[in-house]
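Trainee: whatever this is, show me its structure:
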Amino acid sequence: MSDHQSLGHGRRKAILRTARRQKTKTRCQPQAVQPKICATCQLSTAEPPAKDAPDISGCLCRIRRCRHDSMGRIIAFISRKMRTHLVERLAPFDLGAGQYPFVIALLRRGSCSQDKLAELTAMDKSTTARVLRTLEQKGFITRTPVPENRRMNMVHPTPKAEALKEELEHQLDALNQELTKGLSLAEQQLLRNMLHKLEQNAGNLNTL
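Mentor: Below you'll find the model as predicted:
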């Protein structure tokens, strides 16, 4: 073999080794996962579907995977916005974010046990006790022990709370009207029925 042929052969071998190294390096690098775009809303899904997943673009199951269309996110967003606006409207009456639900529940139902009030407001017992202590200090409620069970308290709205009943109901009605703007009465009733079903399902989550 001549020096020229030997040089050409060595160069080819070097080129092949370089190509193999580049191929191995590319294969070992993690591939960036491209999120699939929802065919309905044109937004990226939170996670790309599995490789063997069937093509379900456009169906209800596919739509639910979009973050902006998540039922839990929508409900949480509405709850936060309503809470924020209601707290702003009730600020002149010295009712905080976690306090007005207890006052409203008492005004609508009347006096009840502390445990029942926790159930009505969907709050745990320790949170309920803390909030009621604050409301008692502010003069919105009074608590009296139950004679048959000294460990249980009955909670009563005070005249100060009763005086706010009409204003509280007015503010709640106004906020609900703003929230349901553009919905017909039939649509509003349908929405209430569906929300009540969700409420029942949520109440059953603890028993699963």
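Trainee: CA atoms for contacts and neighbours, from now on please.
Mentor: Will do.
Trainee: grab the longest helix from this structure for me.
Mentor: helix 3-28 (DSSP state H).
Trainee: in it, what's buried?
Mentor: Neighbour-count burial for helix 3-28, counted by 16 or more other CA atoms under 10 Å, picks out no residue.
Trainee: can you map out the strands along this protein?
Mentor: Using DSSP state E, the strands of the chain run over 112-113, 141-146, 149-157.
Trainee: now those as JSON lines including mean neighbour count and distance to Leu195?
Mentor: Output for the strands of the chain, formatted as JSON lines (neighbours: other CA atoms under 10 Å; distance: least, CA to CA, whole Å):
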{"stretch": "strand 112-113", "mean neighbour count": "16", "distance to Leu195": "26"}
{"stretch": "strand 141-146", "mean neighbour count": "16", "distance to Leu195": "30"}
{"stretch": "strand 149-157", "mean neighbour count": "15", "distance to Leu195": "29"}
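Trainee: adding distance to Leu185, write these out as JSON lines.
Mentor: Converted to JSON lines, the strands of the chain look like this (distance: least, CA to CA, whole Å):
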{"stretch": "strand 112-113", "distance to Leu185": "33"}
{"stretch": "strand 141-146", "distance to Leu185": "36"}
{"stretch": "strand 149-157", "distance to Leu185": "33"}
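Trainee: so which of those strands is nearest Thr24?
Mentor: Set against Thr24 and scored by CA to CA, these come closest in strand 112-113, at 71.0 Å.
Trainee: name the residues that touch the closest one?
Mentor: Leu106, Met152, Asn153, Met154, Val155, His156 (CA atoms under 8 Å, 6 or more residues apart in numbering).
Trainee: sequence B follows; please return its structure for comparison with A:
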Amino acid sequence: MGSLQKTAACLLFLSVFSSVSHGQLATFICSDVKTEYNKTATISCISNKKITHVVVKRCENCNKQNSCLESVINTWARKDSSEEGRIRLVLQHNVSEVHIQEVKATDEGGYKWHLYSDAGERDGCATLEITDPEIPKTMKEHVATILVLLFLVLCSFAAILYYKYRQRAMARGNFADILRNLLPVLRQYESAEENVSNQEV
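Mentor: Model prediction:
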């Protein structure tokens, strides 16, 4: 009787092992993404089984509780895109991708995935990092640089005008000095001519 029980237990174990090995549990891998400002970002999750449904929520941090906003993708509710198609889901067998066009600074952060398959469901998290989200600040820096250059050009122009004015003033001063020196000579010449004319008379 004991051997029959052992045999039954072994058969039960083998049947359970075989059903588990044939009905493998679903696994999902979600990858972090880094992209440039205003480019298209593709956040993807891959499964070893066919993905049937996807729910994606935008979060400040996937690991932080209550930081997730409303779903941007929810195939249960037939929501395959949001923001007039700027964010959209591409689902092909065991690969799910969320394409975000013209990424903005507000797109940066975590994306919490709820993935469903016939073999079970899993949660995943992917982080989107934008390498240059501060384009407006860069534009402001360019404006500041242009203003500084304009100021330097105006200063140079003012320096040139001052130099020319000084040269003219110096030229006027030299001419005045020449006139001052010539006046005594002219007076002496006039007095000499008067003396000559007086002697002739």
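Trainee: can you give me the TM-score here?
Mentor: After superposition, the two chains reach a TM-score (TM-score structural alignment, normalised by the length of structure 2) of 0.20; 67 aligned residues with a CA RMSD of 5.3 Å.
Trainee: list the helices and strands the longest helix of structure 1 packs on?
Mentor: Helices and strands touching helix 3-28 of structure 1, as assessed by 3 or more CA pairs under 8 Å, 6 or more residues apart in numbering; DSSP states H and E, are absent.
Trainee: would you mind measuring from Val87 of structure 1 to Pro101 of structure 1?
Mentor: Remark: distance between Val87 of structure 1 and Pro101 of structure 1 (CA to CA, to the nearest Å) = 11 Å.
Trainee: more neighbours: which of the two?
Mentor: Remark: of Val87 of structure 1 and Pro101, Val87 carries more neighbours, 19 against 16, as counted by other CA atoms under 10 Å.
Trainee: related to what we said a few turns ago, and the furthest pair within the contacts of strand 112-113 of structure 1?
Mentor: Farthest-apart pair in those is Leu106 and Met152; separation 16.6 Å (CA to CA).
Trainee: buried ones in stretch 159-167 of structure 2, by neighbour count?
Mentor: Under 16+ other CA under 10 Å, stretch 159-167 of structure 2 has no buried positions.
Trainee: longest helix of structure 2?
Mentor: Under DSSP H, structure 2 gives helix 135-200 as its longest helix.
Trainee: centre of the chain to that one, how far?
Mentor: How far helix 135-200 of structure 2 lies from its chain's middle: 53 Å, per CA atoms, centre = their mean, to the nearest Å.
Trainee: what's the closest of the contacts of strand 112-113 of structure 1 to Gln200 of structure 1?
Mentor: Distances from Gln200 of structure 1 to the contacts of strand 112-113 of structure 1, taken by CA to CA, are shortest for Leu106, at 21.9 Å.
Trainee: where's the closest one relative to Ala14 of structure 1, distance?
Mentor: For Leu106 of structure 1, the distance to Ala14 of structure 1 (CA to CA) stands at 85 Å.
Trainee: okay, and His114 of structure 2 sits in which element?
Mentor: For His114 of structure 2, the element it lies in under DSSP states H and E is strand 109-117.
Trainee: that strand packs against which elements?
Mentor: strand 51-59, strand 120-130.
Trainee: quick one: it to strand 51-59, angle?
Mentor: Counting by axes from the mean of the first three to the mean of the last three CA atoms, to 10 degrees, strand 109-117 of structure 2 lies at 160 degrees to strand 51-59.
Trainee: relative to strand 120-130, how tilted is strand 109-117 of structure 2?
Mentor: Going by the same axes, to 10 degrees, strand 109-117 of structure 2 makes 160 degrees with strand 120-130.
Trainee: now strand 109-117 of structure 2, how far from the centre of its chain.
Mentor: 25 Å.
Trainee: can you tell me the helix or strand for Arg88 of structure 2?
Mentor: strand 87-92.
Trainee: what's the following helix or strand after that strand?
Mentor: strand 95-100.
Trainee: what about the helices in structure 1?
Mentor: 3-28, 60-64, 71-90, 100-109, 114-121, 125-138, 159-162, 165-179, 185-203.
Trainee: I'd like to know which elements the last one is packed against.
Mentor: It stands for helix 185-203 of structure 1. By 3+ CA pairs under 8 Å, 6+ apart, helix 185-203 of structure 1 packs against no helix or strand.
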